[in-house]
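Undergrad: Just to be clear, the model below is a prediction. Sequence and coordinates:
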Amino acid sequence: MNRYKNSTIQERNIILIDSIYKPYRHLWEGYLGDENAFTRWLNETAFRELTDYNDKAFGIDLLKLNEHLKNTAMAMDKLTGHRPKGRWYIFYGPKWTNLGGFPDGSMLIDLANKLNNKFENIVRAFPHELNHQIFSTAPRSKNQVLSRVLDEGFACYVSHIYYNSKYTILSELGYTAEEYNSCVKYDNDIFNLFMEHYASPTDKTASDFANRSYRFNDKYPAALGYYIGFKIVENYVHANGKESWKDIYELTPEIVLKSSK
């Protein structure tokens, strides 16, 4: 981008669509949108923030980041018995998430996001995100809501094990103490809410349960599905044994839910 900052908008649009958008269409379409959305973001945001990107580039050692990712993937393989598989994209984007992924197991790190201001902040989430990649190969379910909450909650649970409880459960869930305590207080109500939406056929409902900006009501925190999924896994392990969490990689979400009661 530095090379084209003084080019005309038309010139750089053509060049960057051919060199950045098209070769990584899966990433940009899934995260940002079509070519028009891409060029609009480039010209209205990215080039205006290019100095910030350059400054950040000096603070994040990409070789060290890749090495840490590789080592964490090997450690997750040893811990879970399953090797993470999938592509990782590390880039400067629209800052909509710090780390995230797609249903096929592809993962992304948006270095422009404010949470990715330190090396430690980025690698802290690696076990969580790598578990998403492993779980993406598990038996599938047509129930989008159950699949999404279990995917998120299971990633939190395995990260907690990976770090040997170094971080609190509320930290793994991404909640404040107040938010976590409200989940505990209204646990029954939350699961009743979950069952009300359990059979929803829409992807939006599934996304609402994982959305950090969406609340079902003022009593519950956003991203409520993280808590629900974590509790399903926790209850499954309580019912089936300490190491039984490893079974979840081989089971359908429906069986996990049924066996957690």
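TA: Looks like it came in fine. Numbers count the residues shown, from 1 in each chain.
Undergrad: Every contact and neighbour count from this point should use C-alpha atoms.
TA: OK.
Undergrad: where along the stretch 151-261 of the chain do the helices fall?
TA: 169-173, 177-185, 187-197, 203-210, 224-240, 253-258 (DSSP state H, counting those that start in this stretch).
Undergrad: Among those helices, which comes closest to Leu115?
TA: Leu115 lies closest to helix 169-173 among those, at 14.4 Å (C-alpha to C-alpha).
Undergrad: mind listing what's buried in the closest one?
TA: Within helix 169-173, the residues that qualify as buried are Ile169, Leu170, Glu172, Leu173, counting by 16 or more other C-alpha atoms under 10 Å.
Undergrad: ok, so of the residues you listed, who is nearest Leu65?
TA: Checking the buried residues of helix 169-173 against Leu65 with C-alpha to C-alpha, the nearest one is Glu172 at 20.8 Å.
Undergrad: ok, the nearest residue to that closest one once chain neighbours are set aside - contacts?
TA: Once flanking residues are discounted, Glu172 sits nearest to Cys156: 5.3 Å by C-alpha to C-alpha, 6 or more residues apart in numbering. By C-alpha atoms under 8 Å, 6 or more residues apart in numbering, the contact list for Cys156 reads His128, Ile169, Glu172, Leu173, Tyr226, Phe230.
Undergrad: Can you get me a residue count around the residue nearest to Ala223 when sequence neighbours are not counted?
TA: Leaving aside its sequence neighbours, Ala223 sits nearest to Ala210 (C-alpha to C-alpha, 6+ apart; 4.2 Å). By the criterion of other C-alpha atoms under 10 Å, Ala210 has 23 neighbours.
Undergrad: need the contact list for Ala210.
TA: Applying C-alpha under 8 Å, 6+ apart, the residues contacting Ala210 are Arg148, Val149, Glu152, Ala222, Ala223, Leu224, Gly225, Tyr226.
Undergrad: didn't the fourth one look like it was pressed against Cys183?
TA: No. Using C-alpha atoms under 8 Å, Ala222 and Cys183 do not qualify as a contacting pair, with a distance of 10.7 Å.
Undergrad: Strands along the chain, start to end?
TA: Remark: strands assigned in the chain by DSSP state E are 88-91, 99-101, 107-110.
Undergrad: Compare those strands and report which one is nearest to Ser200.
TA: Evaluated over these, closeness to Ser200 peaks at strand 99-101, with 22.2 Å, by C-alpha to C-alpha.
Undergrad: another one to put next to it:
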Amino acid sequence: MKNFTLLLLSFILFSCSVSKPSPKNQYSDIIDKVKNIDDSINVGQMTIHNAFKNQILAHRSGKFDSLTILNKVYKPNKYAFDNCLSQIFGEENGLKFKPNGIYSWNRNLLKDHEALIKQKLTVLDSVNINQLFTKHLKALQEITGQKGKGKWMVYFGPKDFQIFGGCDNNSMILDMFGSEWNSKSIDKVFAHELEHLLFNPALEKDPNGQKGLGITLDEGLAVYFTSLYLNQSLEEALYGDDTKILFSREKEIFEKLEPYFYKTNEEGCPIFRHCGRNSECKPVIENLPKEVENELCYFLGYRIIQKYAEKNGKDSWKDIYTIPLKDFLEKSGYKEFIASLK
């Protein structure tokens, strides 16, 4: 009986010592997709921080790890959260971008958006993000001849608060929940937005950088650079079949927007309206497709830069980084070109 008791006890102890296999994390396929992506990609003084990686890895243990969010998402991008995101969406919504608010929507990020996140991460099936971002940053500097300085954050934002752009060089943001994050658009969109970051120092120094002329050339330059970088046709760079509408109304577009070139957002709402930056006034150019109506200065800026290069030499467009914007417009000959149109 004693031996039987010892055998039974040994069996129980042995049974207890065999650990049960831990259940597979239900998000393991998502986690595996991002775990080898670099936290940050640096080229010179330009940085892209892949915050989305650690937003997902915060769920790898099966429990939400708020410290990963604090140390790997919030702290490396504190400036963007505190000085941009927490302000542009208003005081009440700004709390979403403070640490407690960030914990709140990240806690259920995968639970609430699993299918959409999987869809957005399919981009990684065909694109090596590390290589793509490095390639973009290097090409940007090689083509423009400008070194550039700034920081991007790529992340999954809270529901209904998507942004693709930013506030300044230290708070440029790409929200992967946005409609432009897909295999077809990522090259074009990211090249466009990176150029904004590179051109921003010139805009800050120029007296007309924050006026109608500045935003027109800013958007036009982003389109122009992207067309060179990706070797796009005119239709690909602009609006496909709708591009011909813009050319047919080019004189009207310039003549109605030029009076606002040297006005601020408060004084010159119409041009900011047609740059997609102010919705508080009615359009001055009507009967256009909605997307085109909101981005007329993209076309106008592109055409000014195009005419500058035609008049002053193939690579002369790079002068835009070093000469006053008003001089750039005058030396483009664009006003004279418009005057020659019937």
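TA: Cool, the structure landed. Note that the structure is predicted; figures quoted are calculated from it, not measured.
Undergrad: before we move on, back to that, now the helices of the stretch 151-261 of structure 1 as a markdown table including distance to Gly93 of structure 1?
TA: Output for the helices of the stretch 151-261 of structure 1, formatted as a markdown table (distance: least, C-alpha to C-alpha, whole Å):
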| stretch | distance to Gly93 of structure 1 |
| --- | --- |
| helix 169-173 | 24 |
| helix 177-185 | 29 |
| helix 187-197 | 33 |
| helix 203-210 | 21 |
| helix 224-240 | 25 |
| helix 253-258 | 33 |
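Undergrad: which one of the ones you listed has the most crowded surroundings?
TA: Neighbour counts (mean count of other C-alpha atoms under 10 Å) averaged over each of the helices of the stretch 151-261 of structure 1 peak at helix 224-240, with a mean of 22.
Undergrad: re earlier: out of the helices of the stretch 151-261 of structure 1, the one nearest Asn36 of structure 1 is which?
TA: Smallest distance to Asn36 of structure 1 across those (C-alpha to C-alpha): 23.8 Å, for helix 203-210.
Undergrad: now that closest one against helix 224-240, angle please.
TA: 80 degrees (axes from the mean of the first three to the mean of the last three C-alpha atoms, to 10 degrees).
Undergrad: Helix 203-210 of structure 1 to helix 187-197, inter-axis angle?
TA: 170 degrees.
Undergrad: Contact partners for the equivalent of Leu224 of structure 1 over in structure 2?
TA: Under the alignment (TM-score structural alignment), Leu224 of structure 1 maps onto Leu296 of structure 2. Shown in contact with Leu296 of structure 2 (C-alpha under 8 Å, 6+ apart): Ile253, His274, Cys275.
Undergrad: Go again with 6 Å.
TA: Contacts were defined as C-alpha atoms under 6 Å, 6 or more residues apart in numbering; by that measure Leu296 of structure 2 touches His274.
Undergrad: what separates the spatially most central residue of structure 1 from Trp88 of structure 1, distance-wise?
TA: Of all residues in structure 1, the one closest to the mean position by C-alpha atoms, centre = their mean is Gly100, 3.4 Å from it. Using C-alpha to C-alpha, to the nearest Å, Gly100 of structure 1 is found at 10 Å from Trp88 of structure 1.
Undergrad: what is in contact with those two at once?
TA: Met107, Leu108.
Undergrad: Which one, of the helices of the stretch 151-261 of structure 1, ends up nearest to Thr39 of structure 1?
TA: Nearest to Thr39 of structure 1, of those and by C-alpha to C-alpha, is helix 203-210 at 26.4 Å.
Undergrad: where's the closest one relative to the chain centroid, distance-wise?
TA: Computed by C-alpha atoms, centre = their mean, to the nearest Å, the chain-centroid distance of helix 203-210 of structure 1 equals 13 Å.
Undergrad: what's the answer for stretch 278-293 of structure 2, then?
TA: For stretch 278-293 of structure 2 - counting by C-alpha atoms, centre = their mean - the centre lies 23 Å from the chain centre.
Undergrad: For it, list every residue counted as buried.
TA: For stretch 278-293 of structure 2, a neighbour-count test (16+ other C-alpha under 10 Å) marks Asn278, Pro283, Val292, Glu293 as buried.
Undergrad: For Tyr224 of structure 2, see how far away Gly333 of structure 2 is.
TA: Counting by C-alpha to C-alpha, the separation of Gly333 of structure 2 from Tyr224 of structure 2 is 17 Å.
Undergrad: Of those two, which one has the most company?
TA: Taking neighbours as other C-alpha under 10 Å, Gly333 of structure 2 and Tyr224 compare with Tyr224 leading, 26 against 16.
Undergrad: ok, and the closest non-adjacent residue to that one?
TA: Leaving aside its chain neighbours, Tyr224 of structure 2 sits nearest to Tyr302 (5.7 Å; criterion: C-alpha to C-alpha, 6+ apart).
Undergrad: returning to what we had before: now do the contacts for whatever residue of structure 2 lines up with the residue nearest to the centre of structure 1.
TA: Residue pairing (TM-score structural alignment): Gly100 of structure 1 is matched to Gly165 of structure 2. Applying C-alpha under 6 Å, 6+ apart, one finds that Gly165 of structure 2 lies in contact with Met172, Ile173.
Undergrad: what's the spacing between Gly165 of structure 2 and Leu288 of structure 2?
TA: 25 Å.
Undergrad: For Leu329 of structure 2, which non-adjacent residue is spatially closest?
TA: Ile304 is the one closest to Leu329 of structure 2 (C-alpha to C-alpha, 6+ apart), at 6.8 Å.
Undergrad: coming back round to it: could you dump the buried residues of helix 169-173 of structure 1 into TSV and include distance to Trp28 of structure 1?
TA: Listed next are the buried residues of helix 169-173 of structure 1 as TSV, based on distance: C-alpha to C-alpha, whole Å:
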residue	distance to Trp28 of structure 1
Ile169	33
Leu170	32
Glu172	28
Leu173	27
